[in-house]
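Q: What follows is a predicted structure for the sequence shown.
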Amino acid sequence: MSTHNVLEARNGLSRLIAESQAGSDVVITKRGTPVARIVPIGPVDVVRSGRLLVEWIQENPLPERLARVATDLDAQIDENRDAWE
């Protein structure tokens, strides 16, 4: 386990996340008092996560006033594509 103050955490968050991904617990302190911990969450089951997302979307559809068909979305993207470049 490593301990870092808020300033170190702010300036080195990517490094602390990498430490956590490598299996270490990282403790953030404020004025010497532990206030937060970054811990590894383990491997993510992408298949399960995707399935849960699809189930959630099916159970919570958009209101009719917000729903659009794919061809309308594609047309809107094509219209605005020039602004991205």
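A: Perfect, thanks for sending it.

Q: hey, let's count contacts and neighbours off CA atoms from now on
A: Fine.

Q: Which is the succeeding secondary structure element to the strand or helix carrying residue 47?
A: Using DSSP states H and E, residue 47 maps to helix 46-59. Next along the chain after helix 46-59, taking DSSP H and E as the criterion, comes helix 70-84.

Q: Okay, one more to line up with it:
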Amino acid sequence: MFTLRLNRVRELRSLHGLSQKEMAAAIKVRRATISVIENGVIPTGDIMLRIASFFNKDPREIFFEGSVLSTAQEMNEKKIQKRLERANK
């Protein structure tokens, strides 16, 4: 089984030794906001920029890195393949 990594927020937060509560306070959002982002909800552009600024990173490095996009593309291709297989039965 593989884990789909939707963004690097949890990874970066952990590397900096921060709790969700500490990070939330630093970027002025609720702790629950950090939790849902770490679980794959795409944040608003404003929050995305706050997170990127906080970690001194380009937002693309956190939310749109190649492996994340590649994994999503692979999943989409598998879904298409399954549909084709079902249609050809």
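A: Thanks, I have the structure now. On a predicted model such as this, the values are computed, not experimentally measured, just so you know.

Q: Quantify their similarity with the TM-score.
A: Remark: TM-score between the superposed chains equals 0.23 [TM-score structural alignment, normalised by the length of the first structure]; 42 aligned residues with a CA RMSD of 5.3 Å.

Q: just checking, what packs against the helix holding residue 47 of the first structure?
A: Using 3 or more CA pairs under 8 Å, 6 or more residues apart in numbering; DSSP states H and E as the contact test, no helix or strand touches helix 46-59 of the first structure.

Q: helix, strand or coil for residue 33 of the second structure?
A: helix (DSSP: H, G, I helix; E, B strand; the rest coil).

Q: Contact partners for it?
A: residue 24 (CA atoms under 8 Å, 6 or more residues apart in numbering).

Q: make it 6 Å
A: Applying CA atoms under 6 Å, 6 or more residues apart in numbering, we find residue 33 of the second structure in contact with no residue.

Q: by contact count, what packs against the longest helix belonging to the second structure?
A: Counting residues, the longest helix found in the second structure (DSSP state H) is helix 66-87. Helices and strands touching helix 66-87 of the second structure, by 3 or more CA pairs under 6 Å, 6 or more residues apart in numbering; DSSP states H and E: there are none.

Q: Great, nothing more from me.
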